[in-house]
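A.B. asks: coords below, sequence missing:
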């Protein structure tokens, strides 16, 4: 059997991190077995689906690097196929026209609630042997309902939750086409999974109640049934359901906040799945391990501090030239002046170990690419008359010293010893003169990066 998985988002907004995790698991399962990963856009909700949302989903998938093998397929482009199957089901008696108005359906449900029963369609228009149906209302367009089995159970062995059984008596005759003929969600999903030969359906556990309905439709059609796995939701840091009001939930929000896609994938993989004690791993490693074992049946909690830790690891491991390309646009927008300034990749090598995001890295790197503007009060406090002779001596040493970190450091130590000073007494005013701020990486490393001409100009400008 060739494994075929799918990711099938509805384009009603951005790519949610929960959806991104589902896509990752489906992608990794297909890659593990050398199968096919299908992207399907479920866009039948015409009121809420937008081209902008479709693009947001595609952008998120591209940023994460979750490349599909087939698709994207759009349900709105498959209407002829859905109508063909609807006609076949009507002809075979597997579906029927229902003329009950929305008000009549709600009234029957109210009666059931009042009687302490589960509200469901009561089968008024369901054709049965020996049953006489009411005359068809002339002014009413019908829906099409699926003729759900009245007895028995729907059972499947969920790949995450284990065996699940739901009685058919809990299910009513599902509407599979609206009065205008547009097919409904569960019908379209079942037909798509059948036509696309999907073997494994991984999705959020908010779809558990949809699964018995889709299984019954597929059984009625004689289709081969996929295996289903329903992963629990991701909770926010506060233990509540992730919401846009309290949390960043769009994948592209994290791109904008300076997270690397490989870090996001690594972090999402560990939300509900594990491989021993491994915390850091490549997607190649994940795909080699991801065989549907070790998926958790419990909800996972999103931990921003853990994501920062993972992102810091990947920033430290990333190629400096790549990081430079990623942060340069933000730095230019902040007014960075690159002409005659240090090589950005070398600056990144100095700074990246202590930054958790690309935004932090860009902010930290700006000290090398803007004109320093030290506060006069700070400069007067640190550049005292007692320090100026030592600074002048160090400037003279820098005119001829070999321009590398070791020689620059050795010259500084010699000046400090000659003037009986401690390192901070000389380093603080030099930081202010060179960068305009008191906190920088090691001063000798900063001096080495700025270059001789720039350093001499700034250290003599007071």
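C.D. replies: Okay, I see it. Bear in mind the structure is a predicted one, so any value in this text is a computation, not a measurement.
A.B. asks: contacts and neighbour counts: CA atoms only from here.
C.D. replies: Fine.
A.B. asks: where does the spatially closest residue to residue 167 that is not a sequence neighbour sit relative to residue 203, distance-wise?
C.D. replies: Distance criterion CA to CA, 6 or more residues apart in numbering; nearest residue to residue 167, sequence neighbours excluded, is residue 153 at 4.3 Å. Distance of residue 153 to residue 203, computed by CA to CA, to the nearest Å: 22 Å.
A.B. asks: go on, residue 174?
C.D. replies: From residue 174 over to residue 203 the distance is 21 Å, taken as CA to CA.
A.B. asks: what's the answer for residue 461, then?
C.D. replies: Going from residue 461 to residue 203 by CA to CA gives 63 Å.
A.B. asks: Over to residue 108?
C.D. replies: Taking CA to CA, one finds residue 108 at 33 Å from residue 203.
A.B. asks: Could you do residue 386 as well?
C.D. replies: 70 Å.
A.B. asks: of those two, who's got more company?
C.D. replies: Legend: neighbour count by other CA atoms under 10 Å for residue 386 and residue 203, higher for residue 203 (25 against 12).
A.B. asks: so when I look at that one, I'm seeing a helix, right?
C.D. replies: No - applying DSSP: H, G, I helix; E, B strand; the rest coil, one finds residue 203 to be strand, outside a helix.
A.B. asks: Can you name the residues that contact it?
C.D. replies: When contacts are counted by CA atoms under 8 Å, 6 or more residues apart in numbering, residue 203 touches 22, 229-231.
A.B. asks: Strands along the stretch 1-150 of the chain, start to end?
C.D. replies: For the stretch 1-150 of the chain, the strands defined by DSSP state E, counting those that start in this stretch occupy 4-7, 36-41, 70-74, 95-98, 143-146.
A.B. asks: ok, second structure coming up, stack it against the first:
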């Protein structure tokens, strides 16, 4: 191919950017970057009744969070209506499109009749001009739709980047509507004009679009426009084995951000849902760009695995810059109404990050340092027993005069245990419950060292 590589992602703003679209965006972006090409963001907003600005904002926020920067856009289809009408007029003049006055009721009856006759529900071509054919008189007051005059014979064939050669006979498809009566284009027409005008060379999308592709190829050919190469990637299946989709089961990209996942982990995980590079499980964006040449795309559906995503995220949580991690955790705390400086959070992150898979879990741990805790009645009953209470009070007094570091705290605890004839777990669990609000933590001396001394003493003295 001699044209400059240009790919695109074209979500509709009728809801959030879901995981399947995010994966397609990633593949499109990586392919363009691999070849030194360009990546375009297009907003397909012709479904006026369901499109919202909130959805547009969420799509843009998701792309930004994932780091999938685009070279052009966002381009909005509803701002291109004049262009679509111009192309429609050209197609009518060239005989590749025609006006159809069939009403919705007539179309329903027509499709039922066609189904009874040939086993397919489709338009019967009543208004399609043919040599020697006399068309009905256009009914008064009816605004026509515009239909594409699909070739009646032959086969549409393309070599799919993912699925390999695909052929569909023209007899299997009918003359689709390319412009509604209100002048708004339909998907299969608008997408062709857009890809033509934007010089798109490669189209990665979900395999639910395979059946749209013959129409689109025929429209490209009717316009004399160069064809892009198509790659239809398999669907992502949820835990129930059903397809993840915007309307069923798919969680938005921004929901994962809020849940404490890192964008590099999400990109890494999404990339492996339908593509591979040997046995590599963990790789950077730069590595993916260097490897992603359009090959090694899976032909089989991918299974969403929340545990695998958590494992990938835990890896990145351990390896990213701690100042950045601390800032993310501070943001999570702020959402809970807890103010903590990034510096104070960063000092405490190393002790807990290896135990966590998300920044939400890290915030769960660190909240005890910046907000009061309320131990459960069960933990208090199980661990803060009458046998241990004297030792808790003694430890609180001892800590008053203890230098505030891990070694000194550890020594104070051991001295208290010896003086009261206890075992380490008895006192350590009780201290954890009263100071941390939970019975299980990392090493108690390391945990206490990160508290302000007066917090520990105050919580130990509480009844």
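C.D. replies: The structure has been received and is ready for your questions. Quick caveat: nothing in here was measured; it's all calculated off a predicted structure.
A.B. asks: Pull up the distance across stretch 160-168 of structure 2, start to finish.
C.D. replies: 13 Å.
A.B. asks: Residue 161 of structure 1 matches what in structure 2?
C.D. replies: The alignment partner of residue 161 of structure 1 in structure 2, by TM-score structural alignment, is residue 163.
A.B. asks: can you check residue 225 of structure 1 too?
C.D. replies: When structure 2 is aligned by TM-score structural alignment, residue 225 of structure 1 is paired with residue 227.
A.B. asks: nearest spatial neighbour of that match, skipping sequence neighbours?
C.D. replies: residue 220 (6.4 Å).
A.B. asks: Heading C-terminal from the helix or strand that neighbour falls within, find the next helix or strand.
C.D. replies: Assigned by DSSP states H and E, residue 220 of structure 2 belongs to helix 213-223. Moving toward the C-terminus from helix 213-223 of structure 2, the next helix or strand (DSSP H and E) is strand 229-233.
A.B. asks: Mean per-residue distance, that next one versus structure 1.
C.D. replies: Following the fit onto structure 1, the mean deviation recorded for strand 229-233 of structure 2 is 0.4 Å by mean CA distance after the TM-score superposition for structure 1.
A.B. asks: picking up where we left off before, look up how far residue 194 of structure 1 lies from the residue nearest to residue 167 of structure 1.
C.D. replies: 21 Å.
A.B. asks: before we move on, the earlier item: tell me the contacts of the match of residue 225 of structure 1?
C.D. replies: With contact set as CA under 8 Å, 6+ apart, residue 227 of structure 2 has these partners: 201, 217, 220-221.
A.B. asks: now stretch 235-243 of structure 1: how far from the chain's centre is it?
C.D. replies: Its chain's average C-alpha position is 15 Å from that of stretch 235-243 of structure 1, according to CA atoms, centre = their mean, to the nearest Å.
A.B. asks: end-to-end on it?
C.D. replies: Stretch 235-243 of structure 1 has an end-to-end distance of 9 Å (CA to CA).
A.B. asks: residues near the residue of structure 1 sitting at the aligned position of residue 145 of structure 2, how many?
C.D. replies: Correspondence of residue 145 of structure 2 to structure 1, assessed by TM-score structural alignment: residue 143. Residue 143 of structure 1 has 21 neighbours, counted by other CA under 10 Å.
A.B. asks: returning to that earlier point: thought the match of residue 161 of structure 1 was touching residue 231?
C.D. replies: Yes - taking CA atoms under 8 Å as the definition, residue 163 of structure 2 is a contact partner of residue 231 at 7.3 Å.
A.B. asks: Tell me which of the two has more neighbours.
C.D. replies: Under the neighbour definition other CA under 10 Å, residue 163 of structure 2 and residue 231 were set side by side, and residue 231 has more, 25 against 19.
A.B. asks: which residues does that one contact?
C.D. replies: 160-163, 202-205.
A.B. asks: in structure 1, which of these remain in contact?
C.D. replies: Compared against structure 1 with both residues aligned by TM-score structural alignment, their matches' CA atoms under 8 Å, these retain 160-163, 202-205.
A.B. asks: ok, these vs residue 367 of structure 2, which is closest?
C.D. replies: The closest of these to residue 367 of structure 2 turns out to be residue 205 (CA to CA; 42.3 Å).
A.B. asks: aligned partner of that closest one in structure 1?
C.D. replies: Counting by TM-score structural alignment, the partner of residue 205 of structure 2 is residue 203.
A.B. asks: ok, the aligned residue in structure 1 for residue 40 of structure 2 - how many residues close by?
C.D. replies: Using TM-score structural alignment as the criterion, residue 40 of structure 2 maps onto residue 38 of structure 1. Residue 38 of structure 1 is flanked by 23 other residues according to other CA under 10 Å.
A.B. asks: cool, the one 5 residues further on as well?
C.D. replies: Applying other CA under 10 Å, we find 23 residues neighbouring residue 43 of structure 1.
A.B. asks: what about the helices in the stretch 101-250 of structure 2?
C.D. replies: 104-118, 187-197, 213-223 (DSSP state H, counting those that start in this stretch).
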